[in-house]
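Asks: Below is the sequence, then the predicted model.
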Amino acid sequence: FVYVLMFLTPKIDPRRKNYQLFSKTYYLLINAMLILFSLINVLVIMTGLGYDLPAGSIVPVLVGALLIVIGNYLPRVRSNFFFGIKNPWTLSSDSIWKKTHRFAAKVFTLAGLLIIADGLLSISPEIMLPVILATVFAPYIYSYVLYRKEINMKS
């Protein structure tokens, strides 16, 4: 379902022409997500069959690896309505879109490394909530700050 949905979105996106500019990246990221889902599915099946697998370590490592992959390719994503950091500020300006995605790439990569470290070393579950919240909200706040700066420069 996810693959079909991701396959159809470029066809209905009002900014569909931009997908041609990052089509290889788009399909690479779709496949990375599908691989993660597949591996987690295999993990669940294996656990259900009675294998004693350390899911508490494996899942964070897989999710962290996906965040690192996303972080490495996020700057290549062009403005669209379905994929990337989408909010009124990033969609209003190509400059804000690009800067936000470069910033988000660093945030995602750092979060991925921290989540992998937590999965491998069992650092502390209390650390993960702030990491996840920062990963989600930092790019949005950053894009708003850029937008305000751009508005102030125009006035």
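Replies: Alright, I've got the coordinates.

Asks: C-alpha only now, for contacts and for neighbours.
Replies: OK.

Asks: Next, the buried residues of the helix or strand harbouring Met128.
Replies: Using DSSP states H and E, Met128 sits in helix 125-154. The neighbour-count check on helix 125-154 (16 or more other C-alpha atoms under 10 Å) flags Met128, Val131, Ala134, Thr135, Ala138, Pro139, Tyr140, Tyr142, Ser143, Tyr144, Leu146, Tyr147 as buried.

Asks: A further structure is provided below for comparison with the first:
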Amino acid sequence: MHLLRILSVFIILLTGGIVILVYPYLPDVIPTHWNIHGEVDGTSPVFPGIILIPALMTGITILMMVLPGYDPRWKRYKEFERAYDGLILLLNVFFCLLFLITLLWALGMQVPMNQVIAIIFAILMGGIAFFIRRVKPNWFAGIRTPWTLESETVWKETHERGFRIFLIIALFCLVGALVPEYAYLFILLPVIIGTIYLVVYSYIVWKKEQA
């Protein structure tokens, strides 16, 4: 197992260890959802609420480690293996941070939710940008449209453009941290617009290639 995967497993185990350590100090009900104003609008009993994120981390990690073996293009993963393992690690860091924020709220420490979420989303989008730049054609990871899967040239050009788009999205997320009352707009709108743009862009590149 490579270092990045070992780090992913370590973060999952660390998160599980934190659950064991803090469980006796948690209230019977913990926050599990916040509205666009950064206020708690959803709660859950401490169990199973406390294990939801660690279970999600474990499930996603196992799934992402197993999926390449079922991809007809599985040999291509060797070409971007470190980037793929880095993406798994990035997702685990993201969810671990969400978990820690949840614990702080459960223990009575109300961190500024909108600002914190905007910052960790910026980190996530920036990390995805660098993964996007390195990923090679496959069936499970990357910008998969009918046109990128059809043509390696379209795949390459779309992912090069995707690298820049995701960096722009990350910057918008950081701006959202400066205006927390509108942070959700600076996260959701760039993601939606950027996704639609890349789908359309991949089609345009494919049409040009067919001409």
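Replies: In hand now; what should we look at? Here the structure is a predicted model, which is why all the values come from computation and not from measurement.

Asks: And His159 of structure 2, what's its match in structure 1?
Replies: Aligned by TM-score structural alignment, His159 of structure 2 pairs with His101 of structure 1.

Asks: right, I mislabeled it, should have said Leu97 of structure 2
Replies: Going residue by residue (TM-score structural alignment), Leu97 of structure 2 aligns to Leu39.

Asks: check the fit of stretch 115-124 of structure 2 onto structure 1 and give the mean distance.
Replies: For stretch 115-124 of structure 2, the mean deviation from structure 1 after alignment is 0.8 Å (mean C-alpha distance after the TM-score superposition for structure 1).

Asks: so where is that stretch in structure 1?
Replies: Counting by TM-score structural alignment, stretch 115-124 of structure 2 corresponds to 57-66 in structure 1.

Asks: Run through who's touching the matching stretch.
Replies: 32-33, 36, 40, 111-120, 122 (C-alpha atoms under 8 Å, 6 or more residues apart in numbering).

Asks: Save the buried residues of helix 125-154 of structure 1 as a markdown table, and put in distance to Leu66 of structure 1 too.
Replies: A markdown table is the format used below for the buried residues of helix 125-154 of structure 1 (distance: C-alpha to C-alpha, whole Å):
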| residue | distance to Leu66 of structure 1 |
| --- | --- |
| Met128 | 16 |
| Val131 | 15 |
| Ala134 | 17 |
| Thr135 | 13 |
| Ala138 | 18 |
| Pro139 | 18 |
| Tyr140 | 20 |
| Tyr142 | 22 |
| Ser143 | 23 |
| Tyr144 | 26 |
| Leu146 | 27 |
| Tyr147 | 29 |
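
Asks: Pull the most distant pair out of these.
Replies: Taking C-alpha to C-alpha as the measure, those span a maximum distance of 29.0 Å, between Met128 and Tyr147.
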